[in-house]
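> sequence first, predicted coordinates after that:
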Amino acid sequence: MTGTAEISMIVAFGTDMGNAEDAAMTFAESVAPLGIQAEAIELNQVEVAELQSVTHFIAVVSTFGEGDFPDSATLFWEALESSTERLENLSFSVLALGDSSYEFFCNAGKLLDAKLEQLGATRIVDRVDVDGFYEQPAKAWTADVVKILTAERGATAPAEAVAAPAPGRERHEEFEAALVVNRLLTAAESDKEVRHYEVDLAGSGITYQAGDSLAVHATNDPALVALILTELGVGPDHLVPDHDEPLGVLLSERLEIRTPSRALQDVAGPAAYGEDVLDLIKRAGLKTEDVLDTLRPLGFRDYSIASSPLVHPERIHLTVASVRYPGAGRDHRGVASTFLADRADRIRVHLRPNHNFRLPAPDVPIIMIGPGTGIAPFRAFLQEREATAAAGRAWLFFGDRRRATDYLYGEELDGFLDSGALTRLDLAFSRDQDAKVYVQHRMSENAEELFSWLADGAYVYVCGDADRMAKDVDATLHEVVARGGGMDADAAHTYVNDLVKSHRYVRDVY
């Protein structure tokens, strides 16, 4: 497409926590001066047939779990993957967001890019794979695409089209807040450590909604930093070429030393489950110059907010499991979870809005599935429904290991039952009987009633572990629909897909 050819465009995103959405919205703003009208939409809202009727397709997609598409893109990918319709008249570009510490780095973006090429579409620019912080690479990719589109528009392009892309929204503005509550939720004899935190928002200007997350900017464990310095044979004041700060500061505040990067594993060999940077340094006998440039920037950690602003406008509550486990003759600790538990009194935070994970109208029924720390956003939902005297029914599935030690917010949940904010509570404590019982078992036991709630328009929310729980719950939801609705597997699959597309089945999983 050259000269003054008209451009029609779809800009779409597949996002988990909003980064891909933000990058796509910024791109759409950046092509407006070219006279190209495009609104960033979820990939699930795009019909594959629409790609036949536009000239350009711009996709920003993150990768979820074990190389999967995020929920907001799964339906589109399902349709595109099976499509054989040729797309020779389509130009496209893919921005892939990911994390190289995971095995299937940017896999969703790679799959999408390859499939579009297979169907005959032409790349505007090569796919860009972003590792971690996305804003600068996304701006550079946007600028590259806009430059080529400007050339395509030729003489008809308005003068302002050659201007720099519109700046992205400031989503990562940090605030230093006081951590005013830090209390143990689990009983002392529990084999887990889950804590309740409260962050003071006074002076922050932060306003949040139930369903949002809070990003915590932690520093690394001083004990681990000291062990790494000892293993490298240098002190904390050791200066490294091309770095303005001494090594001790870099390892404490700037670099990820808990989760080995893919680049470090290329040098030292693959990391076993639970190994950190020190484990790899020791095993491979690495020196400072071997290690430093392989380490990724220290990223923030996301936690689902466990409070409603209607009840706690000046505070954000968090529910966090402290990660601690032995290995290689020493203790290993999570970065942010033990920073909060052991060392923090003031913390740097920023808000992470989650626009998809929101309560529906007050009279709409909701089904919440949140074992363990997955209870956090549902505590927020129930606070909000209680505060507004919402008429809609609410059903919570909660589980953990043992009721006596791990019934997180148990008294509060019982109180929500008493007030009517919670209509029904089904519990699954896996270690309280010989056969392990999980939330998906409770769902299956109540298939007919669950489906009747769905038939009445209920929204389904899932929060918690992505690797096991979310997959098991998803499989069980399909079974519930098939059994409760008298459908075969294909019809149940279509029914659940419709729930996803209409945002009546949403997940906040990690």
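Happy to help now that I have it. Numbering: from 1, shown residues only.
> C-alpha from now on. contacts and neighbour counts both.
OK.
> right, and the helix or strand after the helix or strand harbouring V460?
Following DSSP states H and E, the helix or strand that holds V460 is strand 459-464. The C-terminal neighbour of strand 459-464 among helices and strands, as given by DSSP H and E, is helix 471-485.
> structure two is appended below for comparative analysis:
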Amino acid sequence: MKVCVIYGSESGTAERGIRSIAKGWKESKGIEVSSIMEGADAARIGLASLAEQYDFLAVATSSNGEGDPPFNFHPFLKALYEADDAGDKPLTGCGFAVLGFGCSHFDTFQNCPRLTDKLLGQLGASRRVQRAEVDEIDADAGDVSKAKWSDAVAKVIKSGKAAATNVCDWTQPGDTILDKHDEMLVAATTGGPPPVLFIGAALAVVAAVYFVKFA
């Protein structure tokens, strides 16, 4: 079974976590991960191509700001939303599992992992392991969650059955989300960059006019 690890990480915690897990799979389970890449690279490959090249997607991500994706995961979440809007199911036949990282001091700390889990399932992929939500506030519990998730994913990979019936719905172990659809797709719907870029451009024009007039 060809396995692809996709991660989104702002501070490096999620990346280090999933790389450590992948290393453990190789050393203790004999599982060789085919690729490890950030979400931005996965988006460039394309969802349909990912499903063609890999049997299983192990996705690890945190959230940033108000439940937003990390900078290197933004294009991947956007691609998921775009495919969902189009009514496509490009990931049919592919298995997946999501590992979420964050700190429960913030209400939206698992927002990006939950959105990712939900959208992957809606795009035809099979949820083969229940999402694990790692909270850095409780390091011991987080280690237990990661180990349990890692063992469950390894078992699926070893079985060779990537695509099968979903083991649960995306709402487990938590279903509170803040939808980021409009924020992810604002450039696509307006035909240009996000509003903040327009504001910046407008300020630049004002500054130029001021310079020419008063300099």
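The structure has been received and is ready for your questions. This one's a predicted model, so the numbers in the text were calculated from it and none came from an experiment.
> quick TM-score on the pair, please.
The TM-score (TM-score structural alignment, normalised by the length of structure 2) is 0.65; 158 aligned residues with a CA RMSD of 2.5 Å.
> circling back to that earlier point, corresponding residues in structure 2 for the strand holding V460 of structure 1?
Alignment note (TM-score structural alignment): strand 459-464 of structure 1 is unmatched in structure 2.
> which strands and helices sit next to that strand?
strand 366-369, strand 505-509 (3 or more CA pairs under 8 Å, 6 or more residues apart in numbering; DSSP states H and E).
> the first one corresponds to what range in structure 2?
With the alignment judged by TM-score structural alignment, no segment of structure 2 is matched to strand 366-369 of structure 1.
> on that earlier part again, could you dump the helices and strands packed on strand 459-464 of structure 1 into TSV with distance to E445 of structure 1 and mean neighbour count added?
TSV is the format used below for those (distance: least, CA to CA, whole Å; neighbours: other CA atoms under 10 Å):
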stretch	distance to E445 of structure 1	mean neighbour count
strand 366-369	14	24
strand 505-509	20	22
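> nearest to H317 of structure 1, out of those?
Between H317 of structure 1 and these, the shortest gap by CA to CA is with strand 505-509, which sits at 16.6 Å.
> can you redo the helices and strands packed on strand 459-464 of structure 1 as a markdown table with distance to R262 of structure 1?
Below are those laid out as a markdown table (distance: least, CA to CA, whole Å):
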| stretch | distance to R262 of structure 1 |
| --- | --- |
| strand 366-369 | 34 |
| strand 505-509 | 23 |
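> of the ones you listed, which is nearest E289 of structure 1?
The nearest among these, by CA to CA, is strand 505-509 at 37.0 Å.
> of the helices and strands packed on strand 459-464 of structure 1, which approaches H332 of structure 1 most closely?
strand 505-509 (23.5 Å).
> picking up where we left off before, quick one: work out the angle between the strand holding V460 of structure 1 and helix 471-485.
With axes from the mean of the first three to the mean of the last three CA atoms, to 10 degrees as the basis, strand 459-464 of structure 1 and helix 471-485 are set at 160 degrees to each other.
> A28 of structure 1: which of the helices and strands packed on strand 459-464 of structure 1 is closest?
Between those, strand 505-509 lies closest to A28 of structure 1; by CA to CA that is 25.2 Å.
> what's the angle from the closest one to helix 471-485?
160 degrees.
> who are the packing partners of strand 505-509 of structure 1?
Using 3+ CA pairs under 8 Å, 6+ apart: strand 505-509 of structure 1 touches strand 459-464, helix 489-501.
> out of the helices and strands packed on strand 459-464 of structure 1, flag the one nearest G327 of structure 1.
strand 505-509 (26.6 Å).
> now do that closest one against helix 489-501, angle only.
Using the same axes, to 10 degrees: strand 505-509 of structure 1 against helix 489-501 is 70 degrees.
> chain center to the helix or strand hosting Y81 of structure 2: distance?
Under the criterion of DSSP H and E, Y81 of structure 2 resides in helix 74-86. Its chain's C-alpha centre and that of helix 74-86 of structure 2 lie 11 Å apart, by CA atoms, centre = their mean, to the nearest Å.
> quick one, longest strand in structure 2?
Longest strand in structure 2 by number of residues, with DSSP state E as the criterion: strand 95-102.
> how far apart are that strand and its match in structure 1?
Compared with structure 1 after fitting, strand 95-102 of structure 2 deviates on average by 0.6 Å (mean CA distance after the TM-score superposition for structure 1).
> residues in structure 1 aligned with that strand?
With TM-score structural alignment applied, strand 95-102 of structure 2 matches the range 91-98 in structure 1.
> so where do the helices sit in structure 2?
Assigned by DSSP state H, the helices in structure 2 fall at 13-24, 39-45, 47-53, 74-86, 111-122, 139-159, 181-190, 195-214.
> what's next to the longest one, contact-wise?
Residues external to helix 139-159 of structure 2 that are found in contact with it (CA atoms under 8 Å, 6 or more residues apart in numbering): 1, 3, 21, 25, 29, 31, 56, 97, 99, 128-136, 162.
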